[in-house]
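In: missing the sequence, but the structure's below:
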């Protein structure tokens, strides 16, 4: 099992931002991710910086830890320009970039460019075109494409990614169409659990929901003749009922991680603590989990 973290882009780079990424690497996290939003929920009226420049700075400041988005979506991205940014990020980081990618939601990003918020079906339609086109753009020297939502005319992406054939995709999905995209194009699959359980679900219901999602992922892989074990399975914590509240104590984390490892989760992602927010937690406990959690788990 791997342990990673999310660092929200809320601090100026020279006033705590850089230190957060350096500290994550020092603590030994497998990867550090950031959200790719224009603004987000309770942080909307405060500082919020762009994901791509933040990751570029983090790539220059760190040397070992993997870096990525969790997640990027079509809400305000176009595959052609995103591909160019990702190739550059992969170069700057010397092959340490992971693209977390999802269909997006109804948050502030959904209407920031002046469009009406898309329905779930419309988001799925766009996502179904976005991912395969991005795959091509990151693996082919020149791409021409005329789709329903996106076009590319001799879009050149030389020299391509440092990682071959391209940077890995971690596809966030729970519905059938998204799971098929994960099975076909993903090197990893991402879940936050079942959001319907956030308000009133129990930890056991959450575990059962994730078990069901992994079974559906397996079925999607079987349809195309792929082994589900080929995909890493990533759990982004903080959005569903969780046994023991993993950041409450080292023991709580070990219990939480063990239960999810038994389900097949191979990477757990913890939010770096942010005081006076939904992600408030004891920093000392967080750092103890980072340095001792997997050893205590025996993984």
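Out: Noted; the coordinates are in hand. A quick note: this is a predicted structure, and the numbers were derived from the prediction, not measured.

In: okay, CA-based contacts and neighbour counts for the rest of this
Out: Fine.

In: how close does residue 276 get to residue 76?
Out: Note on residue 276: its distance to residue 76, by C-alpha to C-alpha, to the nearest Å, is 29 Å.

In: more crowded one of these two?
Out: Using other C-alpha atoms under 10 Å as the criterion, residue 276 and residue 76 rank with residue 76 on top: 15 against 8.

In: included below, for side-by-side comparison, is a second structure:
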């Protein structure tokens, strides 16, 4: 698998005040895909600022672009239900003419965890819900009629007609690092997503972080073996911005970072579109240079 380069555009800009332009520029700069976060709001400094809905934003982006793949990084059960989510995804896949990928994870203890009035779930409760959420969503996007009665979710004669443009359904990119989540990624994911190891990211070095990603890929391979799947099949996506070091410091720094992670097994690297005054601040001219030149330089080094 050759390395792909994608971006994530946080939904913080009004569509007619720079929002549309960023998605169109992502396509013009040659990114493989552009994603957005699926939250009701996010951590500081975004908590009290503009934050728009992921699926309406992606629908608008689908109408403003023609080639760019579009998706969430990531959707979670924190405030989503598989039945309503499946209908919205099926519609988005149709509007985009089959350019949608669903990034999906178990969720965390952020602002979304209690937005609907519930107490935040424990890690075990999140894992239990995730283990039911993904298989049901898989069925809802594949089958014309679904009835299901589970511990956390139910569906009664839910119609999925006419089905996804992408067959048998739009692809899932499953974010996971624990054993249960990795098994879900192995069973249901056309791709797997990581942000690295948070324990290493806080106090570790870039080299230690790279090794942690290698170790995660090994564990994903073990999960694939348990499910009878070839470990080379799932794409391996790294969402940057949470590992030690600054790969967006320069084109050379990124090419070095990307080359090492590609050798480790990563097949897609996702960069945050620069946002001044945040942890995702970066020089926009360097960012554009990386978008347009980095993969060519990597090819030359092989």
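Out: Alright, I've got the coordinates. Since this is a predicted model, take the numbers as computed values, not measurements.

In: measure how buried residue 150 of structure 2 is and give me the count.
Out: Neighbour tally, residue 150 of structure 2, other C-alpha under 10 Å: 11.

In: typo on my end, it should be residue 18 of structure 2
Out: Considering only other C-alpha under 10 Å, residue 18 of structure 2 is surrounded by 11 other residues.

In: got it, and the one 3 residues further on?
Out: When counting by other C-alpha under 10 Å, one arrives at 13 neighbours for residue 21 of structure 2.

In: map it onto structure 1.
Out: Counting by TM-score structural alignment, residue 21 of structure 2 lines up with residue 19 in structure 1.

In: that match sits in which helix or strand?
Out: For residue 19 of structure 1, the enclosing helix or strand under DSSP states H and E is helix 17-26.

In: mean deviation of the helix or strand following that helix from structure 2?
Out: Sequence-wise, the next helix or strand downstream of helix 17-26 of structure 1 (DSSP H and E) is strand 31-34. Superposing on structure 2 and averaging over aligned pairs (mean C-alpha distance after the TM-score superposition for structure 1), strand 31-34 of structure 1 comes out at 0.1 Å.

In: in structure 2, what range does strand 31-34 of structure 1 match?
Out: Strand 31-34 of structure 1 covers residues 33-36 of structure 2 once aligned (TM-score structural alignment).

In: got a list of contacts for that stretch?
Out: 5-11, 23, 26, 54, 58, 68-74 (C-alpha atoms under 8 Å, 6 or more residues apart in numbering).

In: report the distance from it to the chain centre.
Out: 8 Å (C-alpha atoms, centre = their mean, to the nearest Å).

In: same question for stretch 34-51 of structure 2.
Out: Relative to its chain's centre, stretch 34-51 of structure 2 lies at 14 Å (C-alpha atoms, centre = their mean).

In: and for stretch 50-61 of structure 2?
Out: 15 Å.

In: quick one: it aligns where in structure 1?
Out: Using TM-score structural alignment, stretch 50-61 of structure 2 pairs with 47-58 in structure 1.

In: show me what counts as buried in that stretch.
Out: Applying a neighbour-count criterion of 16 or more other C-alpha atoms under 10 Å, the buried positions in stretch 47-58 of structure 1 are 48-49, 51-52, 54-58.

In: assign the residue positioned nearest the centre of structure 1 to helix, strand or coil.
Out: Centroid-nearest residue in structure 1: residue 70, 2.4 Å away (criterion: C-alpha atoms, centre = their mean). At residue 70 of structure 1 the chain is in strand, as set by DSSP: H, G, I helix; E, B strand; the rest coil.

In: mind telling me what it corresponds to in structure 2?
Out: So, by TM-score structural alignment, residue 70 of structure 1 is matched to residue 73.

In: one step back: so of the buried residues of stretch 47-58 of structure 1, which ones are in helices?
Out: 51-52, 54-58 (DSSP state H).
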